[in-house]
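Asker: make a model of this:
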Amino acid sequence: MALGPAESPGFLLWHATLRWQRDIAAALTPLGLTHVQFVLLACTWWFNTRDEQPNQLALARQAGTDVKMTSQVLRTLEGKGLIEREVDPADTRAKRLRVTDTGAELAPRAIAAVEQADARFFEPVAVDDAVALLRPLAHPES
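Answerer: Next up, the predicted model:
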């Protein structure tokens, strides 16, 4: 017997995801970032704070994004003056990524805005419960 929408986990997840995406977009719009721009900026910033300059492939893997799309979005972030892409001396085909001073100032503010939006969104459930549910769904191989 088919489940009705109110009992369908996939349908409920679809609606929850749409609502969460709207909340994140609303939090990032005043900062001039789309969600994917935020993720790539924040991941690059995170790498850089650990004295690492990832290449585009490493960043795409960390962010869970398509490599070609990552490259396109990085061009946009570079155009906004938030990221610099430098040729990797060890592999001239690869680009090493570094946030600019402007990007390093914006990233923590954007992370705080997203964390506030997440806190509001996940308020009805305990954070540990949300993580316990979402981790195996996000990383089934773990």
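Asker: drop to CA atoms for contacts and neighbour counts, all remaining ones
Answerer: Noted.
Asker: any idea how far Pro54 lies from Ala138?
Answerer: 23 Å (CA to CA, to the nearest Å).
Asker: now show me the structure for the sequence below, then we'll compare the two:
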Amino acid sequence: MSKVLPGPTPGFLVWRLANKWRVAVDRAMAPLGLTHAQYALVASLHGMQRVGERPSQRQLADHTGLEALYVSKLARALESAGLIERTRNPRDPRAVQLALTEQGQSIARQAIAVVQELHQQLLEPLGGRDALRTRAFTDELTTLLDAPLAPSVPNDESTQGITP
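Answerer: Alright, predicted model coming up:
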């Protein structure tokens, strides 16, 4: 008797989609000299600057969902490339504020246009970026991202009998 394997789990599908997206953005950003993670910073900074914000590295980390230490590393690389400037916050000398340079703004606009085209390609099976299915999909993803998720502790002999 043959056994039917269950389909992929939602977590596996999310992981596969995230990897597919990261690889596509990495490839699309390569001609602009950016990685996907660098794009996330540059595009986020572009959007924040458009509304008059000059975020700290911590604020940018919170906005992008990247670790603060990783944002600091990426920011130093983008600063070396002449795309952003890092300055001390006059109100908090421990904080570093970030802003795009003119060159960074130009690269950001180009990169955003490229990624918008990728979005259209990715979402075409759902009817495109403005389709009802896409809005529903976005709402579902937002619900999942907003839900707290704490790793479970394995129930093995080393944790049995331990009371928090």
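Asker: any chance you could compute the TM-score here?
Answerer: Here the TM-score for the pair of chains, by TM-score structural alignment, normalised by the length of the first structure, is 0.89; 139 aligned residues with a CA RMSD of 1.7 Å.
Asker: so Pro54 and Ala138 of the first structure - more neighbours on which side?
Answerer: Ranked by neighbour count (other CA atoms under 10 Å), Pro54 of the first structure and Ala138 place Pro54 first, with 21 against 10.
Asker: in contact with the more buried one, which residues?
Answerer: By CA atoms under 8 Å, 6 or more residues apart in numbering, the contact set of Pro54 of the first structure is Thr44, Phe47, Arg96, Leu97, Arg98.
Asker: mind checking which of these are in helices?
Answerer: Among the contacts of Pro54 of the first structure, the residues falling in helices (DSSP state H) are Thr44, Phe47.
Asker: export the contacts of Pro54 of the first structure to JSON lines and tack on distance to Gln37 of the first structure and neighbour count?
Answerer: Listed next are the contacts of Pro54 of the first structure as JSON lines, based on distance: CA to CA, whole Å; neighbours: other CA atoms under 10 Å:
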{"residue": "Thr44", "distance to Gln37 of the first structure": "11", "neighbour count": "28"}
{"residue": "Phe47", "distance to Gln37 of the first structure": "15", "neighbour count": "19"}
{"residue": "Arg96", "distance to Gln37 of the first structure": "17", "neighbour count": "20"}
{"residue": "Leu97", "distance to Gln37 of the first structure": "14", "neighbour count": "26"}
{"residue": "Arg98", "distance to Gln37 of the first structure": "14", "neighbour count": "25"}
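Asker: strands along the first structure, start to end?
Answerer: Residue ranges of the strands in the first structure, as given by DSSP state E, are 83-88, 91-99.
Asker: what's the closest of those to Asp129 of the first structure?
Answerer: Nearest to Asp129 of the first structure among those is strand 91-99; the distance by CA to CA comes to 33.8 Å.
Asker: could you pull out the helices for the second structure?
Answerer: Counting by DSSP H, the helices of the second structure are 10-29, 36-50, 57-64, 68-80, 102-123, 132-146.
Asker: just name the closest of the contacts of Pro54 of the first structure to Glu7 of the first structure, please.
Answerer: Out of the contacts of Pro54 of the first structure, the member with the shortest distance to Glu7 of the first structure (by CA to CA) is Thr44, at 39.2 Å.
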